[in-house]
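Colleague: requesting a structural model of the entry that follows:
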Amino acid sequence: MKKVRQNAKMIKPMFKSTRITFLFVLFLSLSGCNKIAEKPAIIVPQGVANQPLSVRVSPSNVNSGEPAIAGASDGSVFVTWVEHKKGKEANVFIQHFAGDGKPLSEPVRVNPQPEQATAWRGDPPTVVVSSDNTVYVGWTARIESSETIANDLYVSVSRDGGRSFNVSAKINDDPMPGPHGMHSLAVNKNGRILVAWLDERYLKKETASQDQTSSLQQSLPKGYQFEKVHDNGNQKKQQEHQHEEPNGEVYFSMSNDGGKTFSANKRLAGDVCPCCKTAVLAASDNRVYVSWRQVLKDDFRHIAVASSANGGESFAPTVIVSDDHWQIAGCPVSGAALATDTDNRLKVAWFTAGDASVPGLYSAESTDGGKTFSPRTLISEAASSGTPILLFDATEGYRTVWSGRDENLFGATTEPSTGNSINVREIKGLFPAATIAGGQLFTSYIKLE
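Modeller: Have a look, this model is predicted:
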């Protein structure tokens, strides 16, 4: 069965006004669970054990969303977010914060032309800070086109600590306007920029009937909602301008000149879940890993990984990480997270609601460069459909952050010998992003107003 999605370029947050905060966890080796009440600009005393510091990032009375965060070598962090204007207009901003939460800069707009950007909750901007403190931001630019849904992917580079950005370089090389999204960004130890994304340049869409739409909605598992989006960014109960959307394709490109130009786009896979985010990882041994959710026969949707042993020049055949038996005739907006440890063992984390076991957040490991994977391990049943964050810290091990139910976010350390979650923390928030800087965990997320 094909998927149905309303003709739209972006999904704005469903709430009229939101704000972004980031969570500074002062104590990492914690047990038990802590909650933070949902209040404006919470500041928890730093001297109290097991308590985090919450700092507001986005301005008041602004419709903000889609946060991302990256740590720098000096322990500071860069937070990006999107401010939505009326209609389809949006801007990507970035701000630099010290390790104690104090701002080190004013917010800076990344997109060179005002209101040029577009984003939605499943497809936020990306940010990476390299070892020399160069800041890279990946973002999506909208294209006005009466013929098709269309946007372009860009990477903007700052070499002065995020205070200014060079001319943005376009990544996708197709000559005609088309859809590109769900991108992921990484930079390897040699400064090579790596980007993966979903692409529909060669895919044809057909008009969907109301019967097809109803059938799709009924096929979703209990507790899931298939999003319909109108092209003005607002959710509508009445569907208009619907079309069937075929499965997407995964593309890859890289830059060897610091983001001035990007290589010819390379297709890695077809029949890909069209709104599940990609992931790309640059390992310290020069391997590159790309992940996506593959659509298999009869609409089974499983996490796939392709690996490159030569820095992204070529890729080995795709490997399915786990047979979860998740059969769903719709896109769950749920990608995977990738990380490697000091021995370059690859770990993958993802959500599934398949019949193989209970719905939840799972992980699996590869010790042979992504050729094979261990049986999956359950991280938590307290997870909802979404893309988790997986980080590795040489001192504390793996850190996982994920979305739960009822607007809760969870963070946990993974016990190395068993893979079980320990030191679980819980806060109120939506759509998290996370990084480790200076040995501390920072999480950016949305709070509702």
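
Colleague: make it CA atoms for all contacts and neighbour counts henceforth
Modeller: OK.

Colleague: measure the residue nearest to residue 428 when sequence neighbours are not counted to residue 447 for me?
Modeller: Spatial nearest neighbour of residue 428, chain neighbours left out: residue 408 (4.6 Å); criterion: C-alpha to C-alpha, 6 or more residues apart in numbering. Look at residue 408 and residue 447: by C-alpha to C-alpha, to the nearest Å, they are 10 Å apart.

Colleague: just say helix, strand or coil for residue 333.
Modeller: coil (DSSP: H, G, I helix; E, B strand; the rest coil).

Colleague: if you skip the residues just before and after it, what's nearest to it?
Modeller: Using C-alpha to C-alpha, 6+ apart, the closest residue to residue 333 is residue 276 (4.4 Å).

Colleague: count the neighbours of that neighbour for me.
Modeller: For residue 276, the count of nearby residues is 26 (other C-alpha atoms under 10 Å).

Colleague: where does it land in three-state SS?
Modeller: coil.

Colleague: wait, the residue nearest to residue 428 sits on residue 429?
Modeller: Yes: with contact defined as C-alpha atoms under 8 Å, residue 408 reaches residue 429; the gap is 5.5 Å.

Colleague: these two: which is more packed in?
Modeller: residue 429 (23 against 18).

Colleague: quick one: residues in contact with stretch 274-283.
Modeller: Outside stretch 274-283, the residues that touch it by C-alpha atoms under 8 Å, 6 or more residues apart in numbering are 122-123, 182-189, 194-198, 245-249, 288-293, 311, 331-340, 344, 387.

Colleague: here is a second sequence; please produce its structure as well for comparison:
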Amino acid sequence: MKSINLKLSLLLFLLFLAAWQQNAFAQKPLAPGEQPQLTVDRQGTVRVVFGEKDKIFYSVSKDKGNTFSKPVLVGEVKEMHLGMTRGPQLASSKDYSVVTAIDKKGTIHAFRLTHKTSQWEKIKNVNDAEASAPEGLISIAADDKNNFYAVWLDLRDNNSNNICFATLKENSGWSKNKFVYRSPEGHVCECCKPSVVVKENRVSIMFRNWLKGSRDLYLTSSSNGGETFSDSQKLGNGTWPLKGCPMDGGGLTIDARNNVHTAWQRDGQIYYAQPGQPEQMIAEGRSVGMSGTLLTWEKGSDIMIKPLNGTPQKIGEGTALKVYEFTDKSILAVWEKDNHVVFKRI
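Modeller: Next comes the predicted model:
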């Protein structure tokens, strides 16, 4: 009888532990909203921004994403682009965070948070040509010296989208805009979001090109903080002839050794590649992203995650997944589900 009671007690304990773990790591609601963006600074402060109609909201976590503050209003952008990778973008440096958002006329608005005061302010617009970014697709990044970098689709030349770039220094406004790539066939892929990553003086930009009817991913890099860029280099060996835009710009990271890693979709398949090397097929899916050594994508309504040397894992259902891996190997995931922003520790 004692043996039976002991086994029963152990079984109940294991069931309780399993239920506790499931609850502890279940997804939690943050707020109504769409298209969340996620950053983590040197001090481990987690910041999330997202859009709700024409408003931009911000929330912060001091405990690795276990709990978040009540969202506060960053600003409002009339007729803001929101959805399908369009929406507020976020980057954080040592002392500041910057948010950009594009209205449907093509103006790139910007807001800056001073970490010390926790105050947001509206700053100079990013684009220096009126209504030049109506496609609404932009990415931003920051370095450790409070410099910010932006890359977007811009059609000021011949009404065709090409890859435009600007920087923001701590004590000045956004720099004069410049094109880092113009397609010899007039335009790049018309509605795929470009990516930018920064490490020290290295700035790398990835974009989906349009050449000879194919829509492949290309990379250009700078070794001097964005002053000059290399010739663009095609990623992977295969090609994707396609008449329409896939609306899938891929993901891009730089590791501690300054190696560039990319992940992207081609014809419904997810590939990983480093510059100058053959691509590796990972899975089937779309809406690809990268954060550190983590690959993310969508497979139907499922959102997936995979370490470079690990196995794929479903972490929920929804879209617009953003992730971050902490030094203890725990992972924070933030995404959109049913017009709400949700989060989960893994």
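
Colleague: which residues in the stretch 1-150 of the second structure form strands?
Modeller: Along the stretch 1-150 of the second structure, counting by DSSP state E, counting those that start in this stretch, strands occupy 28-32, 34-40, 46-52, 55-61, 72-76, 89-92, 96-102, 108-114, 119-123, 138-142, 148-154.

Colleague: the third one vs the first structure - mean distance after superposition?
Modeller: For strand 46-52 of the second structure, the mean distance to aligned residues of the first structure following superposition is 1.1 Å (mean C-alpha distance after the TM-score superposition for the first structure).

Colleague: near the aligned partner of residue 66 of the first structure in the second structure, how many other residues are there?
Modeller: Using TM-score structural alignment, the equivalent of residue 66 of the first structure in the second structure is residue 35. The number of residues packed near residue 35 of the second structure is 27, by other C-alpha under 10 Å.

Colleague: kindly report the same for the one 5 residues further on.
Modeller: In terms of burial, residue 40 of the second structure registers 21 neighbours under the definition other C-alpha under 10 Å.

Colleague: which residue sits closest to residue 69 of the first structure, ignoring its sequence neighbours?
Modeller: Closest to residue 69 of the first structure by C-alpha to C-alpha, 6+ apart is residue 79, at 4.4 Å.

Colleague: was I right about that neighbour contacting residue 98?
Modeller: No: contact between residue 79 of the first structure and residue 98 fails when scored by C-alpha under 8 Å: they sit 11.0 Å apart.

Colleague: do a quick rundown of the strands in the stretch 201-346 of the second structure.
Modeller: Counting by DSSP E, counting those that start in this stretch, the strands of the stretch 201-346 of the second structure are 202-208, 217-222, 233-234, 251-254, 260-266, 269-273, 280-284, 286-291, 294-299, 302-307, 313-317, 319-325, 331-337, 340-345.

Colleague: which part of the first structure lines up with the shortest one?
Modeller: Under TM-score structural alignment, the alignment places strand 233-234 of the second structure onto residues 319-320 of the first structure.

Colleague: superpose on the second structure and give me the mean offset of that stretch.
Modeller: Compared with the second structure after fitting, stretch 319-320 of the first structure deviates on average by 0.7 Å (mean C-alpha distance after the TM-score superposition for the first structure).

Colleague: tell me how far that stretch lies from the chain's centre.
Modeller: Offset of stretch 319-320 of the first structure from its chain centre (C-alpha atoms, centre = their mean, to the nearest Å): 20 Å.

Colleague: mind checking which helix or strand residue 215 of the first structure is in?
Modeller: Applying DSSP states H and E as the criterion places residue 215 of the first structure in helix 210-219.

Colleague: the helix or strand that comes right after that helix packs against which elements?
Modeller: Using DSSP H and E, the helix or strand that follows helix 210-219 of the first structure towards the C-terminus is strand 242-245. On a contact count with 3 or more C-alpha pairs under 8 Å, 6 or more residues apart in numbering; DSSP states H and E, strand 242-245 of the first structure meets strand 3-6, strand 206-207.

Colleague: which of these sits closest to residue 268 of the first structure?
Modeller: Judged by C-alpha to C-alpha, the one of those that comes nearest to residue 268 of the first structure is strand 3-6, at 21.1 Å.

Colleague: that closest one corresponds to what range in the second structure?
Modeller: The aligned range for strand 3-6 of the first structure is empty, by TM-score structural alignment.

Colleague: so where is whichever helix or strand comes after that strand in the second structure?
Modeller: Downstream of strand 3-6 of the first structure, the next assigned helix or strand under DSSP H and E is strand 18-24. On the second structure, no counterpart of strand 18-24 of the first structure exists by TM-score structural alignment.

Colleague: ditto for stretch 334-342 of the first structure
Modeller: Counting by TM-score structural alignment, stretch 334-342 of the first structure corresponds to 248-256 in the second structure.

Colleague: mind listing residues that contact the matching stretch?
Modeller: Under C-alpha under 8 Å, 6+ apart, the answer for stretch 248-256 of the second structure is 192-199, 206-208, 217, 260-265, 286-292, 295.

Colleague: the residue nearest to residue 428 of the first structure maps to what in the second structure?
Modeller: By TM-score structural alignment, residue 408 of the first structure lines up with residue 302.

Colleague: which residues does that match contact?
Modeller: The neighbours of residue 302 of the second structure, taking C-alpha under 8 Å, 6+ apart as the test, are 314-318.

Colleague: now those: which count as buried?
Modeller: 315-318 (16 or more other C-alpha atoms under 10 Å).

Colleague: now those as TSV including distance to residue 131 of the second structure?
Modeller: Output for these, formatted as TSV (distance: C-alpha to C-alpha, whole Å):
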residue	distance to residue 131 of the second structure
315	39
316	38
317	35
318	32
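
Colleague: my guess is residue 164 of the second structure contacts residue 149. True?
Modeller: No: the criterion here is C-alpha under 8 Å, and residue 164 of the second structure misses it with residue 149 at 10.9 Å.

Colleague: ok so, going back, so which of the strands of the stretch 1-150 of the second structure gets nearest residue 7 of the second structure?
Modeller: Smallest distance to residue 7 of the second structure across the strands of the stretch 1-150 of the second structure (C-alpha to C-alpha): 33.8 Å, for strand 28-32.

Colleague: check which residues of the closest one are buried.
Modeller: With the criterion 16+ other C-alpha under 10 Å, strand 28-32 of the second structure contains buried residues 28, 30-32.

Colleague: which residues touch it?
Modeller: Applying C-alpha under 8 Å, 6+ apart, the contact partners of strand 28-32 of the second structure are 52, 68, 71, 339-344.
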